[in-house]
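Asks: After the sequence you'll find the predicted model.
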Amino acid sequence: MSPEPITPRSSAIAGGPPASTAASVVMNRCDELATHSALPDGLIERVYLSPQHAAVNARTGQWMRAAGLTTWQDPAGNQCARLDGHRQGLPALLLASHLDTVPSAGRYDGILGVLIALAVAERIAASVPAADRPVALEVLAFGDEEGTRFGTTLLGSRAVAGTWDPNWWTLEDADGVTLHDAYLAFGLDPAAVGAAARTPAELVGYLEAHIEQGPVLDEAELPLGVVTSIAGARRFQIVVEGAAGHSGTPWARRRDALAGASEAVLAIERIARGDAGHPTGLIATVGHLVVFPDAVNVIAGRVEFSLDLRGEFDDARDTAWLGIKAAMTAMSERRGLQVTWEQTHSASAAHCSERMRGVVAAGIRSTESAEPDAAAPPELFSMAGHDAMALAAVTEIGMLFVRCAGGVSHHPDESVTEADVARAIDALEAAVLDLFEQYRAEAVPVGAEGSDSP
């Protein structure tokens, strides 16, 4: 299958194919990548370091090369491409998102952002001469944002940000395969993962387009929005232990772990929601629960469940966790149970820079045929985590949200329109060109020697 070209917007203005051609190609590419799945019957699951991961990297790499970009797969398994500036060695503006999925996923979460970024890079390669590019432009397709296989999110982007944790090598998937061994099976060298890291001197910024994963834009009947910040998240594995026993055991003698876990889950919801009329800015989710011995006529002796706790501000999130711990401890003492917990993930809240928010907003406005005094593009806080969170450790970040029907995400019904995708491509391109002007005026210094090399 030969790669389809993206038509630069300048050609469309000059009388070539309409600007919507680029969006049509992006939508078709989303459909094609959806076929690379570990699940049958049209369902989508594509996890880190799997054969499906290798397949989408290879196909995306073909499209990147057809766009005129130099490509490579980095030591963390991320698919990368670069368009140089007016000379080699210049620092880069990164456009990125991820290609991995959750189980039974939709086809746009992450994937759409990668392909919009590629469409923009292809337009700029065709319409902006190298001599007019003050910095390099890179497109990154991260291999693991969701954490589906090894339980720890943002592995691909954290490698690029230089925040890789060596303790991750012993993480195991459901089949008992360690992350270390999965690297070897994928053809990667675990000892070389540090070479994926970028330094602040090599970068000038990061932009990510992503479906909203919420209903705000859809309910407002608006196609695009500006992200202000991304929630900080902490994840825990919690265990409640009691004593298994016959279902005929009298109430006074029961040490029911499931009853205790149920009380804990309700306490989590109560604390995170806060009092009526006093929103906390927090979201807490218990999405996984396992009961032992899991028999209809046996009192549960052990329950394991997950907690995903997110907030716009880290201090409020952490205060809520202290309250949750106190509530679970009180519950366990009252019921004669034992409760323990282990933190499995932590990420600080990330705030988009004023500069990046500004260029994204300006890019959105450039797609509108509105009066000069029209309302500014909507600003949204993201409760969902994104690769931008990891890159905030090394450069300034910005995000563009694209409307998603009904706010449905992480589900096969995930849906976007071609018209919205067309506007997102135009908006992100305008944002990049705006940044080019700013970087040109600021005379951005050259990055680390050889930073343009794969």
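Replies: Looks like it arrived, so ask away. In this text, all values refer to a predicted model and were calculated from it rather than measured experimentally.
Asks: Could you use CA atoms for every contact and neighbour count after this?
Replies: Will do.
Asks: Report the separation between the two terminal residues of stretch 236-249.
Replies: End-to-end distance for stretch 236-249: 32 Å, by Cα to Cα, to the nearest Å.
Asks: just how off-centre is that stretch within its chain?
Replies: When C-alpha coordinates are averaged (Cα atoms, centre = their mean, to the nearest Å), stretch 236-249 and its chain have centres 36 Å apart.
Asks: and W164, how many neighbours does it have?
Replies: Using other Cα atoms under 10 Å, W164 has 19 other residues around it.
Asks: Who are the contact partners of the nearest residue to it once chain neighbours are set aside?
Replies: Nearest non-adjacent residue to W164, counting by Cα to Cα, 6 or more residues apart in numbering: R158, 5.6 Å away. The neighbourhood of R158, defined by Cα atoms under 8 Å, 6 or more residues apart in numbering, consists of 164, 390-391.
Asks: try R254
Replies: Residues near R254 by Cα under 8 Å, 6+ apart: 243, 245, 299.
Asks: Next up, a structure to set beside the first:
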Amino acid sequence: MTTPILTLGQTLLQRLDEAARHSEPGPGVTRLFCSDEHRAVLEVIKEWMSKAGLTAELDASGTLVGRNERARAGEKTLIMGSHQDTVVEGGKYDGMLGVALPLMALQALKEEGVELPYGIEVVAFGDEEGTRFQSTLIGSRALAGTFDPASLEARDAESVSLGQALEAFGGDPEAIPGLARDPDSILGFVEVHIEQGPVLEQRDHAVGVVTALTGIERHRLIVTGKAGHAGTTPMPGRRDALVGAAEMIVEVDRVLNATDDFVGVVGKLEVRPNAVNVIPAAVEFTLELRSPDAEVRRHGRDGILAACRRLAAARGLELDIELTYEAEAVDCADWLVDALEDACRACEEPAERLFSGAGHDGLAMCDLTDIGMLFVRCTDGLSHHPDEAISASDAEAATRVLMRFLAELGKCPG
């Protein structure tokens, strides 16, 4: 009995299944920056890079970088890639698809005898989600030359600093500034990613071309009241931090629902002392806000935070607000949008143009070079969830589109 020959799409899904096995126990995929699971998945990616004709190296920021001979020789280089890390109990395609797919495309071109007339660099960034340290885009900011050394002091739930974790992982915090690329040596940055939304599925399209990435900001709010016995403290006059925080969260939801092109979430909440018969003394929660329009986001943010301060004062609570992350919306380069659109048409795939409601490493890489992004349809538009899924046929289509894009890139005016 002969072994069936797998399509590019089927092989790609098998590779993504293999990468997903490197996860903390539990539903979905949980793989954090500088973790044992991160270390293990890099061995898998190194093998993919080797098959694609790239030489792999871990850089000082924890990014695995694969380069072809032209890139290593200093020729003008196209950077592709995405991130390996996940949210807690996330899916197997968010981020990792953008690492595995370009390597599959490069391997297929190599096997077809196609030699690209420019340098290629594929990156597996260590941290984009910000799950472990609440600090994100570490690797991409390093390449763009915008890395903030102060972020090395960020600490995880076990009080391990980002700098300490990087050193233990094999990175070199002090060497990160030296990773900045020369803009004149870079052709652009292209990322492939699942859409994380329903548009392509509604249009019955396998792929789409991204025109811009959303602006994002994140805050940490700490509401402080006063603990007390839940049975003996009268209701009037209580300084219940959780009740105050609940009112604030409801206000967040109200403003978001009342404002066009504005979305957000309170995704994490911690209560202290978190006891069944004690009035909550303090609540810490996160607030993330997104909009393609910077003015919409800022106006909505100001309204939300002003309301939170009023609600805190009305209940005699203290409120501390800290901005932990902010990135403005950025446009994809017209020439890359056009080139990806042409590649879609050449592969007889509809070239839907759409906006990304998520951020991605392009928010940092745009400070270095032109950026472009190809979306791949995902089932039910679902992402950041164990049921995240794409089909083998869509994986095949996206790989073929990227192959065509790479083959034609040398002819583009960009």
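Replies: Structure received. The structure presented is a predicted model; accordingly, all values stated were derived computationally and were not measured.
Asks: if we can go back for a sec, can you tell me which of the contacts of R254 of structure 1 has the most neighbours?
Replies: Counting neighbours by other Cα under 10 Å, I299 leads those with 25 neighbours.
Asks: what residue of structure 2 matches up with that residue?
Replies: Matched by TM-score structural alignment, I299 of structure 1 corresponds to I279 in structure 2.
Asks: what's the answer for L433 of structure 1, then?
Replies: By TM-score structural alignment, L433 of structure 1 lines up with A407.
Asks: that older thread, any idea how far the residue nearest to W164 of structure 1 is from L99 of structure 1?
Replies: Distance of R158 of structure 1 to L99 of structure 1, computed by Cα to Cα: 15 Å.
Asks: for S61 of structure 2, what are its contacts?
Replies: By Cα under 8 Å, 6+ apart, the contact set of S61 of structure 2 is 126, 138-139, 142, 166, 171-173, 176.
Asks: What residue in structure 1 is paired with it?
Replies: Match for S61 of structure 2 (TM-score structural alignment): A76.
Asks: repeat for R298 of structure 2
Replies: Aligned counterpart of R298 of structure 2 in structure 1: D318 (TM-score structural alignment).
Asks: before we move on, the earlier item: in helices, which of the contacts of S61 of structure 2 fall?
Replies: Within the contacts of S61 of structure 2, residues falling in helices by DSSP state H are 138-139, 142, 166.
Asks: among the contacts of R254 of structure 1, which are in strands?
Replies: Residues of the contacts of R254 of structure 1 located in strands (DSSP state E): 245, 299.
Asks: can I get the contacts of R254 of structure 1 in JSON lines with distance to P51 of structure 1?
Replies: Below are the contacts of R254 of structure 1 laid out as JSON lines (distance: Cα to Cα, whole Å):
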{"residue": "A243", "distance to P51 of structure 1": "43"}
{"residue": "G245", "distance to P51 of structure 1": "45"}
{"residue": "I299", "distance to P51 of structure 1": "42"}
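Asks: for the contacts of R254 of structure 1, which one is nearest H210 of structure 1?
Replies: Lowest distance from H210 of structure 1 to these (Cα to Cα) belongs to I299, with 44.9 Å.
Asks: residues contacting that closest one?
Replies: Per Cα under 8 Å, 6+ apart, neighbours of I299 of structure 1: 243-247, 254, 256-258.
Asks: Can you tell me which of those residues is nearest A105 of structure 1?
Replies: For the contacts of I299 of structure 1, the closest approach to A105 of structure 1 (Cα to Cα) belongs to L258, at 29.7 Å.
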